[in-house]
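In: no sequence on this one, just coordinates:
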């Protein structure tokens, strides 16, 4: 499984509390515990929680599909995640699953619990909802992402005309799966006037091997109307947030020489795209 690609949840002072909760629900473990960043392992998948402050709130534009092997497993996760949260779609039998439910948990993370077949070895799959100005662009987005990343492909596609949903454009995507560099993602279009959209509340982190890969992904993902942000963050043309992070940055920031590591952090904080050479120069200064 590719753990160089993983989701990041924006938290407001409760990253550790959230991390402990998800590890309890899904029998996971904490793999990094710092004042700002918590990393957890759930079913062999990496998930990052970032204490960034009150600026962004998570919402169902990005949810996490948990593919369960039994109806009892669905029920077990549902009962725990719903405490302090809210139901979005009732836990019930649907045409696509004998047992399915969608909820927001107490920390604002959106979960779809699904009894059915996995499309890969991934147990938890981020699911992107294309709506408002992006409604009808799920197919285009899948093509854009799979052309950007290596080892990528588009999998099964279910359109609304095939799924029997009368209130949606029949050509829009009800559910589809695609893979970027071995990492599975689902997507869907929605014509409803939801009161939310993509924001920095949930982003995808891409760990890069060198400057060439960093430059390529950065330049490609901001093409066509995306925009640069700070510290390796960007938004693509659909408004979805990515963090393009060279592995060398993490090594330098975690260096045992705290003074040198702090110099690297100070330089990084002023960057948009991360420039490895400038980090090295700061470290060696």
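Out: Now that the structure is in, tell me what you want to look at. Since we're looking at a predicted model, the values are computed, not measured. Residues are numbered from 1 along each chain as shown.

In: make it CA atoms for all contacts and neighbour counts henceforth
Out: Will do.

In: my guess is residue 267 is in a helix, correct?
Out: Yes. Counting by DSSP: H, G, I helix; E, B strand; the rest coil, residue 267 falls inside a helix.

In: what's near enough to touch it?
Out: Residue 267 sits next to 278-279, 282 when contact means CA atoms under 8 Å, 6 or more residues apart in numbering.

In: Now do residue 218 against residue 7, distance only.
Out: 17 Å (CA to CA, to the nearest Å).

In: give me the number of residues near residue 280?
Out: 16 (other CA atoms under 10 Å).

In: Which strand or helix spans it?
Out: Element membership for residue 280, per DSSP states H and E: helix 276-284.

In: Check residue 162 too.
Out: With DSSP H and E as the test, residue 162 turns up in helix 160-163.

In: Could you give the separation of that helix from the chain centroid?
Out: Helix 160-163 sits 26 Å away from the centroid of its parent chain (CA atoms, centre = their mean, to the nearest Å).

In: That helix packs against which elements?
Out: strand 173-180 (3 or more CA pairs under 8 Å, 6 or more residues apart in numbering; DSSP states H and E).

In: can you map out the helices along this protein?
Out: 15-26, 71-81, 138-148, 160-163, 211-221, 247-253, 258-268, 276-284 (DSSP state H).

In: out of those helices, nearest to residue 65?
Out: helix 71-81 (11.1 Å; CA to CA).

In: Second structure for comparison follows:
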């Protein structure tokens, strides 16, 4: 991560060669996002990759080991959206084939808030701050 002042970076551990598919989905949904680099194993799985969403770097891999654990909503990615259209689009797209953990609605201090778990198991808290 040379050239970045970021000190703490989310790291997503996927199983079953899902990392590249997840990165492609995320970078297609979020504006100001890109896949920065991917290193592959001989079998085509992701050895290490970095992508960014709204300027936040996120690293990921495909685990070479089958683990008994997966993602949990206890840890989630919190996204501050810029518009009602953006939050509605992200909520719909990320919950497709996933789960709605908290329906899109109003919360104190927020015009809209929703919490979803995507088809890969990654949890997303989506927020549209109140304009006051």
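Out: Cool, got the structure. All values reported here derive from a predicted model rather than from experimental measurement.

In: Which one's more surrounded, residue 218 and residue 7 of structure 1?
Out: residue 218 (26 against 21).

In: how about the more buried one, what's its partner in structure 2?
Out: In structure 2, the residue paired with residue 218 of structure 1 according to TM-score structural alignment is residue 91.

In: thinking its match is in contact with residue 101, fair?
Out: No. Contact criterion CA atoms under 8 Å: residue 91 of structure 2 and residue 101 do not qualify, at 10.8 Å.

In: And residue 190 of structure 1? What does it align with in structure 2?
Out: Residue 190 of structure 1 maps onto residue 63 in structure 2, by TM-score structural alignment.

In: burial of that match, as a residue count?
Out: For residue 63 of structure 2, using other CA under 10 Å, the count is 19.

In: The spatially closest residue to it that is not a sequence neighbour: what's it in contact with?
Out: Sequence neighbours aside, residue 15 is the residue nearest to residue 63 of structure 2 in space, at 5.3 Å (criterion: CA to CA, 6 or more residues apart in numbering). Contacts of residue 15 of structure 2 were listed using CA under 8 Å, 6+ apart, and they are 62-64, 66.

In: can you tell me which of these are in strands?
Out: residue 62 (DSSP state E).

In: Sort out which of the contacts of residue 15 of structure 2 are buried, if you could.
Out: 62-63 (16 or more other CA atoms under 10 Å).

In: ok, the contacts of residue 15 of structure 2 vs residue 127 of structure 2, which is closest?
Out: residue 62 (28.7 Å).

In: Could you report the distance from that closest one to residue 23 of structure 2?
Out: Applying CA to CA to residue 62 of structure 2 and residue 23 of structure 2 gives a distance of 12 Å.

In: Neighbours of residue 79 of structure 1, how many?
Out: Neighbours of residue 79 of structure 1 (other CA under 10 Å): 10.

In: One more: the one 10 residues further on?
Out: Residue 89 of structure 1 is surrounded by 12 other residues when neighbours are defined as other CA under 10 Å.

In: and what of the one 10 residues further on?
Out: Residues lying near residue 99 of structure 1 (other CA under 10 Å) number 22.

In: in the helix holding residue 280 of structure 1, what's buried?
Out: Under the neighbour-count criterion of 16+ other CA under 10 Å, helix 276-284 of structure 1 has 276, 279-280, 282-283 buried.

In: again, but for stretch 29-49 of structure 2
Out: Buried-residue list, stretch 29-49 of structure 2, by 16+ other CA under 10 Å: 29-30, 33-35, 38, 45-49.

In: Pipe those into CSV and attach distance to residue 74 of structure 2 per row.
Out: CSV is the format used below for those (distance: CA to CA, whole Å):
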residue, distance to residue 74 of structure 2
29, 23
30, 23
33, 24
34, 26
35, 26
38, 27
45, 27
46, 25
47, 25
48, 24
49, 23
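
In: Which single one of the contacts of residue 15 of structure 2 is nearest to residue 10 of structure 2?
Out: Of those, the one sitting nearest to residue 10 of structure 2 (CA to CA) turns out to be residue 62, at 14.7 Å.

In: residues contacting the closest one?
Out: Residue 62 of structure 2 neighbours (CA under 8 Å, 6+ apart): 13-19, 45-48.

In: Could you do residue 27 of structure 2 as well?
Out: Counting by CA under 8 Å, 6+ apart, the residues that residue 27 of structure 2 touches are 33-35, 51-53.
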